[in-house]
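Trainee: sharing a model prediction with you, sequence too.
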Amino acid sequence: MRMVDLIEKKREGEILSKEEIGFIIGNYVQGVIPEYQMSAWAMAVYFRGMSLDETADLTLAMAQSGDQLDLSALGGRFVDKHSTGGVGDKTTLLLGPMVAACGVPVAKMSGRGLGHTGGTIDKLSAVPGFRVELNQEEFLAQVKKIGLSVIAQTGNLVPADKKLYALRDVTATVSSVPLIASSVMSKKIAAGAQGIVLDVKYGSGAFMKTLEEARVLAKTMVGIGKELGRQTIAVLSNMNQPLGRAVGNSLEILEVADALQGKGPIDLMEVSLELGAWMLVAGQVVSDVEKGKEKLRASLTSGAAWNKFLSFLSEQGGDAQAVAGRHLKIAPWNLPILAHDSGFVQEFDAHKIGILAMTLGAGRATKESSIDLGTGVVLAKKAGEWVEAGEPILQLYGSSKETLAEGLMLANRLVSVGNEAPELPPLIEEVIQ
């Protein structure tokens, strides 16, 4: 078997066998197949696509390229959740304690962010003392003890994906549905999930800009899950404006704390309850979504989810009382952006808000960039809400006057009000399973 023949085969639109895909991934990870040949193959996939069987075979080959987590010894049915990315998306931090409090254990590996804002691990790093890295024994022991642990991905989890993604990033082949789908699903399979709930976002702040693009990706990932024997559910949600009001790592942790105590923004709670309910369905503790939502709401009103969150933080070395007392590090400089006129806020483009947050220090422009955990943006008003002239619409948090001045130039272009309330699309568009 020669790589050049397999490149040609895919270039001509032919179907690769499971053995051929295994040959490609195995030899690429071992360094036998050079980058230039893998680049050619990725471009062939980009233009010719892959069948569902091919994509499932690619997913499994990548999942098997490194460590795989076996959760069977813990008992119970484990359900993982993945978001395709957005601005202000802190749902994992809400869902973990809520779902665990309802009897479905959550053992999750998450990543850091590259781009607008920090990832889940960056947000957790804003909690003083919190350990984002546990060894496998510590990780499993914590899940067994309290039903919840969220850690940084291990270095050898799906090495094929790390290597291939870095290559795709510099060869203009990132936006290939089979390559995106296999990248996401390989990590979920390797992490031991029996059920997988996907939050597939579309809109200005999402990777997939249109509903149709998101639908194609969702159907592909659900198809992969079925092929590999994993119950997979995809929820298509709107990301044209940020989710919740806080964008920035410490700021988002505080918003999660509010939400778990019943004071969460309406949009954040709607998406979280939808995703969490499907996690409970996949975890086989409820028979339908509405019963799942009832159970999740009960975990909030009883305080069980909040207490689970505090236990989770403490078990991983975090200062839970700093979170409970709202004593996280917040940037020392802040600046309100005021409305010049009274009216309805017209829109808050999620992508532009994300760029603003990154400019203030809340995200990474490159892999080498560092995050200033206390910086970010709070949306005092959201699209569709009424604002009086002179009232704050945005609040900027920066580590210096210079940073705030740069943020101010961007923020002023984002604020617009009008006499008519804008027509907003539904937050949850559809569910595919």
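Mentor: Noted; the coordinates are in hand.
Trainee: for the rest of this, base every contact and every neighbour count on C-alpha atoms.
Mentor: Noted.
Trainee: packing partners for the strand or helix carrying residue 269?
Mentor: Secondary-structure element containing residue 269, defined by DSSP states H and E: helix 266-282. With contacts taken as 3 or more CA pairs under 8 Å, 6 or more residues apart in numbering; DSSP states H and E, helix 266-282 sits against strand 79-83, helix 91-101, strand 195-202, strand 231-238, helix 289-301.
Trainee: so which of the ones you listed is nearest residue 419?
Mentor: strand 231-238 (24.2 Å; CA to CA).
Trainee: where does residue 109 sit: helix, strand or coil?
Mentor: Under the three-state scheme (DSSP: H, G, I helix; E, B strand; the rest coil), the conformation of residue 109 reads as strand.
Trainee: residues contacting it?
Mentor: By CA atoms under 8 Å, 6 or more residues apart in numbering, the residues touching residue 109 are 150-154, 191.
Trainee: let's see if you can find the most crowded of the residues you listed.
Mentor: Within the contacts of residue 109, residue 150 tops the neighbour count with 27 neighbours, counted by other CA atoms under 10 Å.
Trainee: need the next SSE after the host helix or strand of that residue, C-terminal direction.
Mentor: Assigned by DSSP H and E, residue 150 falls within strand 148-152. Moving toward the C-terminus from strand 148-152, the next helix or strand (DSSP H and E) is helix 159-169.
Trainee: so what does that next one touch, helix or strand wise?
Mentor: Here helix 159-169 is seen to pack against helix 18-29, helix 35-48, helix 52-63, helix 177-190 when contacts are counted using 3+ CA pairs under 8 Å, 6+ apart.
Trainee: what does the helix holding residue 269 contact?
Mentor: For helix 266-282, contacts defined as CA under 8 Å, 6+ apart pick out 79-81, 91, 94-95, 98-99, 102, 104, 195-197, 199, 231, 233, 235, 237, 243-244, 259, 286-293, 296-297, 427-428.
Trainee: alright, now check it against this:
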Amino acid sequence: MVKMHKIIGFAPSLLQIVMNNQVEVPVRQSGGIYLKNMVAHSWRDPTYNLKHTPGKVMPFHIHEQDCAVLRDTIVDAASIISKKAAEGLRALVLDVKYGSGAFMKEFDEARDTAQLLVNTSKGMGISTAALVTNMDSPIGRAVGNALEVAESIACLRGEGAPDLVELGCRQMATALHDGSALDKFQQMLESQGVSQQSARQLCRGDPWSVLTKADHVESVPATATGYVSNIDAMTVAQVCLSLGAGRRKAADTVDHRVGVTLAVRPGERVQAGQAWAQRKEEDRDESLRLPGAASNKSR
């Protein structure tokens, strides 16, 4: 089973499973994630043979035949949309990011990608719209897996950070205020195999009775008094990666407990020595102090 992905025709067959409405949602979503990772890490490099060192074992690459099939039937947009389609959606609102903390740095590139995503989704019968929003600073106050889940649930309850609530309201104002968005999220959790009790506790009770917390919390003090002019999203993301919130390579394990929470937002005043952020970590690491992540203007 471990080597099944090496069989010629495996990747196109997996794509067919992901796009099949008759297959159960959890299976299709898992297939979509597996296919995305397979393409990301094993797509054939046409120059690899020129760079390969004789005597070393060549890593697995998707067969040229499968690459041709995938290239003809799926683009990056379809890889993204397929995971959405696997949930059986009839309508979809996308948030496409650009800026220092996003994969796309420029607005024009994000706008073109958003249009491609919308066209692809509509071609699959899903009514779709897209927002293009800036990611120079983190959205909300939480960065990290479990931390962002908890903050998203707070937002669905109408208790989120103002900028996160504003983004949500632009997408689904009525559903956010009348509780139907939270009901739908609970339904989605249950459809993906989360027990009814856990889903209800996450959405209606204390999320941290289901989510796991990091053992250590380290405050990050401001070095000067003034107004926060910027919090660099990429620097915060890199610290979270070093804490274990993401992967540097495919084999890495993700620690869902760790991350960063922000006590202030751009435009807010902070005193020297006041905690402007907190690191949630498993082992204290004095080297991860968010150097240069925040800048302020003294007033």
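Mentor: All right, it came through fine. Bear in mind that the values here come from a model prediction, so they are computed numbers and not experimental data.
Trainee: TM-score of the superposed pair?
Mentor: Here the superposed chains carry a TM-score of 0.72, computed using TM-score structural alignment, normalised by the length of structure 2; 263 aligned residues with a CA RMSD of 3.7 Å.
Trainee: how about the helices and strands packed on helix 159-169 of structure 1, which one is nearest residue 141 of structure 1?
Mentor: Evaluated over these, closeness to residue 141 of structure 1 peaks at helix 177-190, with 18.7 Å, by CA to CA.
Trainee: so residue 218 of structure 1 is in contact with residue 200, correct?
Mentor: Yes: in terms of CA atoms under 8 Å, residue 218 of structure 1 counts as a neighbour of residue 200; the distance is 6.5 Å.
Trainee: any idea how far residue 419 of structure 1 is from residue 306 of structure 1?
Mentor: For residue 306 of structure 1, the distance to residue 419 of structure 1 (CA to CA, to the nearest Å) stands at 40 Å.
Trainee: higher neighbour count, the two?
Mentor: Neighbour count, other CA under 10 Å: between residue 306 of structure 1 and residue 419, residue 306 has more, with 25 against 12.
Trainee: any figure for the gap between residue 250 of structure 2 and residue 42 of structure 2?
Mentor: 10 Å.
Trainee: ok, these two, which is more surrounded?
Mentor: Comparing residue 250 of structure 2 with residue 42 by other CA under 10 Å, the one with more neighbours is residue 42, at 14 against 11.
Trainee: residue boundaries of the helices in structure 2?
Mentor: Using DSSP state H, the helices of structure 2 run over 10-18, 25-42, 48-51, 64-73, 76-85, 107-123, 145-156, 162-178, 180-191, 196-204, 233-243.
Trainee: how far off centre is the first one?
Mentor: Looking back up the chat, that one is helix 10-18 of structure 2. Averaging C-alpha coordinates over helix 10-18 of structure 2 and over its chain gives two centres that are 23 Å apart (CA atoms, centre = their mean, to the nearest Å).
Trainee: in it, what's buried?
Mentor: Neighbour-count burial for helix 10-18 of structure 2, with 16 or more other CA atoms under 10 Å as criterion, is recorded at 11-12, 14-15, 17-18.
Trainee: now that helix against helix 25-42, angle please.
Mentor: 150 degrees (axes from the mean of the first three to the mean of the last three CA atoms, to 10 degrees).
Trainee: can you name the residues that contact the closest residue in space to residue 18 of structure 1 that isn't next to it in sequence?
Mentor: Closest residue to residue 18 of structure 1 in three dimensions, ignoring its sequence neighbours and counting by CA to CA, 6 or more residues apart in numbering: residue 57, at 5.7 Å. Applying CA under 8 Å, 6+ apart, we find residue 57 of structure 1 in contact with 18, 21-22.
Trainee: which of those sits closest to residue 138 of structure 1?
Mentor: For these, the residue nearest residue 138 of structure 1 by CA to CA is residue 22; the value is 32.2 Å.
Trainee: list the contacts of the nearest residue to that closest one once chain neighbours are set aside.
Mentor: The spatially closest residue to residue 22 of structure 1, leaving aside those adjacent along the chain, is residue 61, at 5.6 Å (CA to CA, 6+ apart). The neighbours of residue 61 of structure 1, taking CA under 8 Å, 6+ apart as the test, are 21-22, 25-26.
Trainee: contacts only, for whatever residue of structure 2 lines up with residue 396 of structure 1.
Mentor: Residue correspondence, TM-score structural alignment: residue 396 of structure 1 in this structure matches residue 279 in structure 2. With CA under 8 Å, 6+ apart as the criterion, the residues that contact residue 279 of structure 2 are 216-220, 258-261.
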